[in-house]
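Colleague: here is my input; please provide its structure:
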Amino acid sequence: MSIRVLVVDDEPITAEAHAEYVRRLPGFEVAGVAGDGREALRLLRDSARGEPPTSSIDLVLLDMNLPDIHGLDLCRRIRASGLEVDVIAITAVRDVAVVRASVSLGIVLYLIKPFTFSTFAAKLENYRGFSATLELGDALATQSEVDASFASLRAAGQPQLDKGLSQPTLDAVIAAVRANEAAVSASELGAQLELARVTARRYLEHLVGAGVLERAPRYGTPGRPEYEYRAR
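Modeller: Predicted structure coming up:
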């Protein structure tokens, strides 16, 4: 049975990107998308009552910065309402106090934006392993079963990159693009990181496909057509 996921994010492009990530993962399906806390609660309550089209929500991917409520407060309302769903925080918020509060509220994973699809996939695979080990019905869990479930949740995982790409270089490319105020081309990034233009472009295109960067044509430059890249 698939794990049904509710995506909660106020940025439509980001929400759709995360929903598409979910659709690409075997064993997961999108149950709904909400742009604010009020809509998320409505969908979750409909799910609890078994009302279509959002019945059986198992997991919430929750952004912290919503227009009507902070993600932590929404999580508190979910818990207070007795809604039995797991929550994974997907946010750019790095505040340690928010991370600690997330742990206390039972948020099972905390994923910091931006990230690649491979990182997203590895985290959700960890969650699926955690969920599977606790499918015990009314049985009592042994200590080893509890240990195994939490180990699968915290496993680092090894996300797969496109052939020929390395994680350290990918991290450097992400950091360099984010550090530039203006969009950068493959040539400019290659010069900055001492990479060949074609190599820089491979990393940039990988990140576009992962939803981390966006690409646009750069007009007014002589010679071959060129694209520029910026963080989403």
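Colleague: drop to CA atoms for contacts and neighbour counts, all remaining ones
Modeller: Fine.
Colleague: which residues in this protein form helices?
Modeller: Ranges of helices within the chain are 12-23, 37-48, 71-80, 96-104, 117-133, 143-154, 167-179, 186-193, 197-209, based on DSSP state H.
Colleague: quick one: closest of those helices to residue 63.
Modeller: helix 71-80 (6.1 Å; C-alpha to C-alpha).
Colleague: which other helices and strands does the closest one contact?
Modeller: Counting contacts by 3 or more C-alpha pairs under 8 Å, 6 or more residues apart in numbering; DSSP states H and E, helix 71-80 packs against helix 37-48, helix 96-104.
Colleague: next one: the first one to chain centre, how far?
Modeller: Same thing as helix 37-48. With C-alpha atoms, centre = their mean, to the nearest Å as the basis, helix 37-48 stands 20 Å off its chain's centre.
Colleague: here's the other one to compare against:
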Amino acid sequence: MSTVDSERPIKVLVVDDEPGTAAAHSAYVDRVPGFRVVAAAQNGQQALQILADAQGSGEPIDLVLLDMTLPDLHGIDVAKRMRGRGLTTDIIAITAVRDLGVVRSAVATGITQYLIKPFSFAVFAEKLENHRRFISSMQSTGPDPSQAALDHAFSALRSTSASGALPKGLIAQTLNAIDEFLTANKEQAYSATELAAALGMSRVTARRYLEHLAEGQRALKQPRHGTRGRPEYEYRART
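Modeller: Reported below is the predicted structural model:
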């Protein structure tokens, strides 16, 4: 497990052989506060070299977002070689591979989370937030942690994005649709009224979802200047 200073962003390496996918994942990372992409690799050997160079420079990478199907090495082989070289960098697998044997191998090589393509930004962001909480909890346990402290740390890796975990009345599919709409139109800010008109829902409903995204730091909320009467707020995707 990497040691992360809470005062600085978590440095991320994106590994995917498709440039468009790598760029999309990098853009997602940069939308999550506290994370920053520092490099991208299109194959396993390049990823290993980037990790080694970063380690040698004294600025090690904290987290690898690792595709399983690379042109030169399987993602599991990349993870094994990392561990064999003494690199304890944390890994989240991001892949379309659902084979149970691959999943078991991923766990055995220290991959802490497994994210199946395709996915929404909301699910992606949750994985990163899980990782942040896990690291924070592990670092706060001290050198001789109790069983309860370890249980609490590992519980941070469990996803809670099922619809039952949302506030009452919110639906995961609708939340993801609004989140993706804001992302697709990230240059523009929307009031609850404008979003409601664009997506065919009531203003009250739109506002509830927008507030939830803002509270979770997945959207930016700011007052709209120049409006009379009651203050109006607008929301936009984080960039």
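Colleague: could the helices and strands packed on helix 71-80 of structure 1 go into CSV alongside distance to residue 26 of structure 1 and mean neighbour count?
Modeller: Output for the helices and strands packed on helix 71-80 of structure 1, formatted as CSV (distance: least, C-alpha to C-alpha, whole Å; neighbours: other C-alpha atoms under 10 Å):
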stretch, distance to residue 26 of structure 1, mean neighbour count
helix 37-48, 22, 19
helix 96-104, 27, 13
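Colleague: export these to JSON lines and append columns for distance to residue 174 of structure 1.
Modeller: Shown next, in JSON lines, are the helices and strands packed on helix 71-80 of structure 1 (distance: least, C-alpha to C-alpha, whole Å):
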{"stretch": "helix 37-48", "distance to residue 174 of structure 1": "30"}
{"stretch": "helix 96-104", "distance to residue 174 of structure 1": "22"}
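Colleague: follow-up on the earlier one: now the helices of structure 1 in a markdown table, with distance to residue 226 of structure 1?
Modeller: A markdown table is the format used below for the helices of structure 1 (distance: least, C-alpha to C-alpha, whole Å):
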| stretch | distance to residue 226 of structure 1 |
| --- | --- |
| helix 12-23 | 24 |
| helix 37-48 | 41 |
| helix 71-80 | 39 |
| helix 96-104 | 40 |
| helix 117-133 | 25 |
| helix 143-154 | 42 |
| helix 167-179 | 16 |
| helix 186-193 | 8 |
| helix 197-209 | 11 |
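Colleague: out of the ones you listed, which is closest to residue 65 of structure 1?
Modeller: Across these, closest to residue 65 of structure 1 is helix 71-80 (C-alpha to C-alpha), at 6.3 Å.
Colleague: quick one: that closest one to structure 2 mean distance?
Modeller: Superposed on structure 2, helix 71-80 of structure 1 shows a mean distance of 0.6 Å to its aligned residues (mean C-alpha distance after the TM-score superposition for structure 1).
Colleague: what range does that helix cover in structure 2?
Modeller: The aligned range for helix 71-80 of structure 1 in structure 2 is 75-84, by TM-score structural alignment.
Colleague: what's in contact with the matching stretch?
Modeller: 44-45, 48, 66-69, 88-89, 91, 102, 105-106, 109-111 (C-alpha atoms under 8 Å, 6 or more residues apart in numbering).
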